[in-house]
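J.: everything below, folded, please.
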Amino acid sequence: MSLGLREWLVVAHLPQLGPRRLAEVRAQRPAWPHGWLAVLPAAARDALRLWLERPAASPIQARLEQALAWEARDDAHHLLYPEHPAWPALLDELPDPPPLLWAHGDLAALDPPGLAIVGTRRPTRDGLDNAARFAGELAASGFCVISGMAMGIDGRAHQAALDAAGPSIGVLGCGIDVVYPSRHGELYRAMREGGGLLLSEHAPGTRANPVFFPRRNRLITGLSRGVLVVEAAEKSGSLISARLATEQNREVFVLPGSLNNPQARGCLKLIRQGATMVLERDDILDELGPWARPVASADAPPGASALAAASARGPADPILDLLSDAPTPLDLVIELSGRDFAHCQQRLLELELEGLVAQAPGGWVRLAGR
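T.: Here you go, the predicted structure:
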């Protein structure tokens, strides 16, 4: 029997049942609820039995009702659990996936492949510029940019992805309704309202705590196909992310830096340990293989993608024909063309490189005379 939201809310609040122990229980595929009672540790078993027999007497019931009320309060509020249609399947590869994720924003951000971008909270100007460039180009190539909403590299990567009209996911080390750091209030608003998504395994109201951030990092990398380290000192949380990515069988990409830049020492160390050094976006796309390019429709005949690309270079390009000198939002391009997000982003980038279109406030424009 599959567990629904109410059951997962109960499981998430059982005592002495952390994510790793819960994964071990789930691996036994116990039936609900008697199979769970048989394999849970004593404290969790007793708490579950109390809720099953006398829910009003259980402290879990109040938390369950609070969670359901939070989700019902706003259409952009979501509670994700392993049986949910939008649950990120990559998280099930972790030895300690969360039983529940609080989400605020657009769940469509979970659809494209994810690429994490992480780095120091005290970046150089070059580091900020590189984070913005790679995030924008990866978002335009059909990736969702994932990071931790921290100051420095994280925040710049999120903003650049949104500026490129691409999705971005921010994974929090606090409650979903807590703005941390406080100066990122505008970024939080942009993420919630501009096609981004905020995720947390902590209930609303949970204040940020240093002990939460290393565990948050496992979700940033766990949601991603790879992680790009932009700048990192020798002792840096970004190195924890790189280690976790390696343990999770994710690709680790690193931007090299100057020997004289203390914020590059960690990156140079990762390269020495075997991480992939990258200089441009295509270095990442080439390494990620099939995840790096839009996939042709299963109904298309062999060679259809090549024919489509060839015809796109001609005068009857279906994406180009939708644009004019007035900005057209990306979501409208997707709706009018009938193509998916990844295809439209990739084609618009190609047209931009060919000098046929450009990004402008409010969307994409066709350049005069093109």
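
J.: for the rest of this, base every contact and every neighbour count on C-alpha atoms.
T.: Fine.

J.: hmm, residue 207 is touching residue 174, no?
T.: Yes: between residue 207 and residue 174 there is a contact under Cα atoms under 8 Å: 5.3 Å.

J.: so for those two, which residue has more residues nearby?
T.: More crowded of residue 207 and residue 174, by other Cα atoms under 10 Å: residue 174, with 24 against 16.

J.: please generate a structure for the following sequence too, so the two can be compared:
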Amino acid sequence: MNTIGVCNQEDLIKWLTLTTIKGVTPREWLDVIEKNSISLDHLFTGNWQPQVNHQAELPEKLAQLIRAADLQRIEQSLEWQSQETLNQLVSIDCSSYPEMLKQLCSPPLVLFVRGNERLISQPSIALVGSRRCTHAGKQIAQEFARQLAELGWSVVSGLATGIDAAAHQGALHGQAKTIAVTGTGPDKIYPARNQKLHHSIVEQGGTIVSEFWPGTPPRACHFPRRNRIIAALSTGTVVIEAAIKSGTLITANLAIDLGREVFAVPGNIYNSTSEGCHHLIQQGAKLVFKVEDIIEEFACVPSQLALQGVDESQKSPCENLATDELLDSVDFDVTAVDVIAERNKLSVSEVLATLLEYELRGCVAAVPGGYVKLRGKKNVRHPHVSI
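T.: A predicted model of the protein is given here:
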């Protein structure tokens, strides 16, 4: 659309106005603007001509709807924004609005963001799963989230009990932090037992995101809408324990529809919380049991990865091992680790540490018997799953 740019308060109020109008979806408002090549200002004045002749009365009809907007709700939202600097309203024409979210059929016109606003546009992976998870499932979620955050990936989840909460907790111990997408207004915490976690996410540099107005309580119909935002914000979605009929599989299905990577952790075949994961694997999702299984599907690691952001003069001797010379010593055929060590006159432990860095960057791959150099960037596979 032709209005995308840095948002201002006047435009923000207009987007809030459109959001209050019942019976017209965000996609319908965006279609009117895009298909008729008009600006947001023209939409509000009614001073434009529709491209389709039989819709000549459309401008005036839409102008009437706009005049009937819920001004009280708009004021409440602006008041919420003014309460703290951590509270932000991000409209779809803001430069900080996530581009990946615009791939939704009907993306939210306004996001209510509390915390680190920049985080919602950075590379992220969703970790989702059952509320009634096993102790092992919680451990997996925490460890996966911590490792992903250490590698620069923000971790997205839904602030529910069980796997969601464990994922947020694990990510808080990493570098890239976590994003909690809620099914309530930005000022409501659900479930109440996650109040401490909610505050920790904001205080430690994470973000709370919602498309619902301040004061909105939890409702069953809100959570599928929340799930679509989780799927859209994330480069990939990892499912850790899920029943066949669950909101978690809805999130996975939405990720598939968006062409995103989907991963599933296998579990006990006698446990109902593993059925959803096994179903996804049968349908083509990638089976994973370690973080490396996830990140190897992506051509590169996030730009904020510490290994890429450290100044060369400040690197330790071990970090400086990641040179082109060592990479050149890895053949396109299988090269044993001891051979690589001999070629570079380094210890095996030093070489393994460096090879792990190269593997994370997509330059080499571990295979039986050693490592092979990859020819150019890795191809990213998208599982074609029909659920």
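
J.: which stretches of the stretch 251-370 of the first structure form helices?
T.: Remark: helices assigned in the stretch 251-370 of the first structure by DSSP state H, counting those that start in this stretch are 265-272, 281-288, 304-312, 330-337, 341-353.

J.: cool, and the stretch 101-250 of the first structure?
T.: 125-140, 153-163, 185-193, 212-222, 237-247.

J.: quick check: angle from the third one to helix 153-163?
T.: Helix 185-193 of the first structure runs at 50 degrees relative to helix 153-163, counting by axes from the mean of the first three to the mean of the last three Cα atoms, to 10 degrees.

J.: the second structure: matching residues for helix 185-193 of the first structure?
T.: Using TM-score structural alignment, helix 185-193 of the first structure lines up with residues 195-203 of the second structure.

J.: quick one: the strands in the stretch 51-200 of the second structure?
T.: Taking DSSP state E, counting those that start in this stretch to define them, one finds strands in the stretch 51-200 of the second structure at 87-91, 110-115, 124-129, 154-157, 178-181.

J.: would you reformat those as CSV and include mean neighbour count and distance to residue 282 of the second structure?
T.: As requested, the strands of the stretch 51-200 of the second structure are exported to CSV (neighbours: other Cα atoms under 10 Å; distance: least, Cα to Cα, whole Å):
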stretch, mean neighbour count, distance to residue 282 of the second structure
strand 87-91, 23, 39
strand 110-115, 22, 36
strand 124-129, 31, 18
strand 154-157, 30, 24
strand 178-181, 30, 28
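
J.: a markdown table for those strands, including distance to residue 12 of the second structure?
T.: Formatted as a markdown table, the strands of the stretch 51-200 of the second structure follow (distance: least, Cα to Cα, whole Å):
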| stretch | distance to residue 12 of the second structure |
| --- | --- |
| strand 87-91 | 6 |
| strand 110-115 | 8 |
| strand 124-129 | 26 |
| strand 154-157 | 26 |
| strand 178-181 | 21 |
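
J.: and of those strands, who's closest to residue 70 of the second structure?
T.: Nearest to residue 70 of the second structure, of all those, is strand 110-115, at 15.0 Å by Cα to Cα.

J.: post-alignment, that closest one versus the first structure, mean distance?
T.: Mean deviation of strand 110-115 of the second structure from its aligned counterpart in the first structure after superposition (mean Cα distance after the TM-score superposition for the first structure): 0.7 Å.

J.: so that strand matches what in the first structure?
T.: Residues 100-105 of the first structure are where strand 110-115 of the second structure lands, counting by TM-score structural alignment.

J.: ditto for stretch 326-343 of the second structure
T.: Under TM-score structural alignment, there's no match for stretch 326-343 of the second structure.

J.: tell me how far the ends of that stretch are from each other?
T.: Taking Cα to Cα, to the nearest Å, stretch 326-343 of the second structure runs 8 Å from one end to the other.

J.: stretch 276-296 of the second structure now?
T.: 23 Å.

J.: in that stretch, what counts as buried?
T.: 276-281, 284-288, 291, 294-296 (16 or more other Cα atoms under 10 Å).

J.: report the two of those separated the most.
T.: So, those by Cα to Cα: farthest apart are 276 and 296, at 23.1 Å.

J.: tell me which residue of the second structure matches up with residue 237 of the first structure.
T.: Using TM-score structural alignment, residue 237 of the first structure pairs with residue 247 in the second structure.

J.: which of the buried residues of stretch 276-296 of the second structure sits closest to residue 173 of the second structure?
T.: Nearest to residue 173 of the second structure, judged by Cα to Cα, of these is residue 291 at 15.6 Å.

J.: so who does the closest one touch?
T.: 144, 147-148 (Cα atoms under 8 Å, 6 or more residues apart in numbering).

J.: rerun that using 7 Å as the cut-off
T.: residue 144 (Cα atoms under 7 Å, 6 or more residues apart in numbering).

J.: repeat that for residue 263 of the first structure.
T.: So residue 263 of the first structure contacts 123, 231-233 (Cα under 7 Å, 6+ apart).

J.: dump the helices of the stretch 101-250 of the first structure to JSON lines, plus distance to residue 43 of the first structure and mean neighbour count.
T.: Putting the helices of the stretch 101-250 of the first structure into JSON lines (distance: least, Cα to Cα, whole Å; neighbours: other Cα atoms under 10 Å) gives the following:
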{"stretch": "helix 125-140", "distance to residue 43 of the first structure": "45", "mean neighbour count": "22"}
{"stretch": "helix 153-163", "distance to residue 43 of the first structure": "39", "mean neighbour count": "26"}
{"stretch": "helix 185-193", "distance to residue 43 of the first structure": "38", "mean neighbour count": "17"}
{"stretch": "helix 212-222", "distance to residue 43 of the first structure": "24", "mean neighbour count": "22"}
{"stretch": "helix 237-247", "distance to residue 43 of the first structure": "30", "mean neighbour count": "21"}
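
J.: how many neighbours does residue 300 of the second structure have?
T.: 16.

J.: then residue 1 of the first structure?
T.: When neighbours are counted by other Cα under 10 Å, residue 1 of the first structure comes out with 8.

J.: what's the spacing between it and residue 32 of the first structure?
T.: Counting by Cα to Cα, the gap from residue 1 of the first structure to residue 32 of the first structure is 6 Å.

J.: one more: residue 178 of the first structure?
T.: For residue 178 of the first structure relative to residue 32 of the first structure (Cα to Cα), the value is 34 Å.

J.: same check on residue 227 of the first structure?
T.: 37 Å.

J.: so those two - more neighbours on which side?
T.: Higher neighbour count among residue 227 of the first structure and residue 32: residue 227, with 30 against 12, using other Cα under 10 Å.
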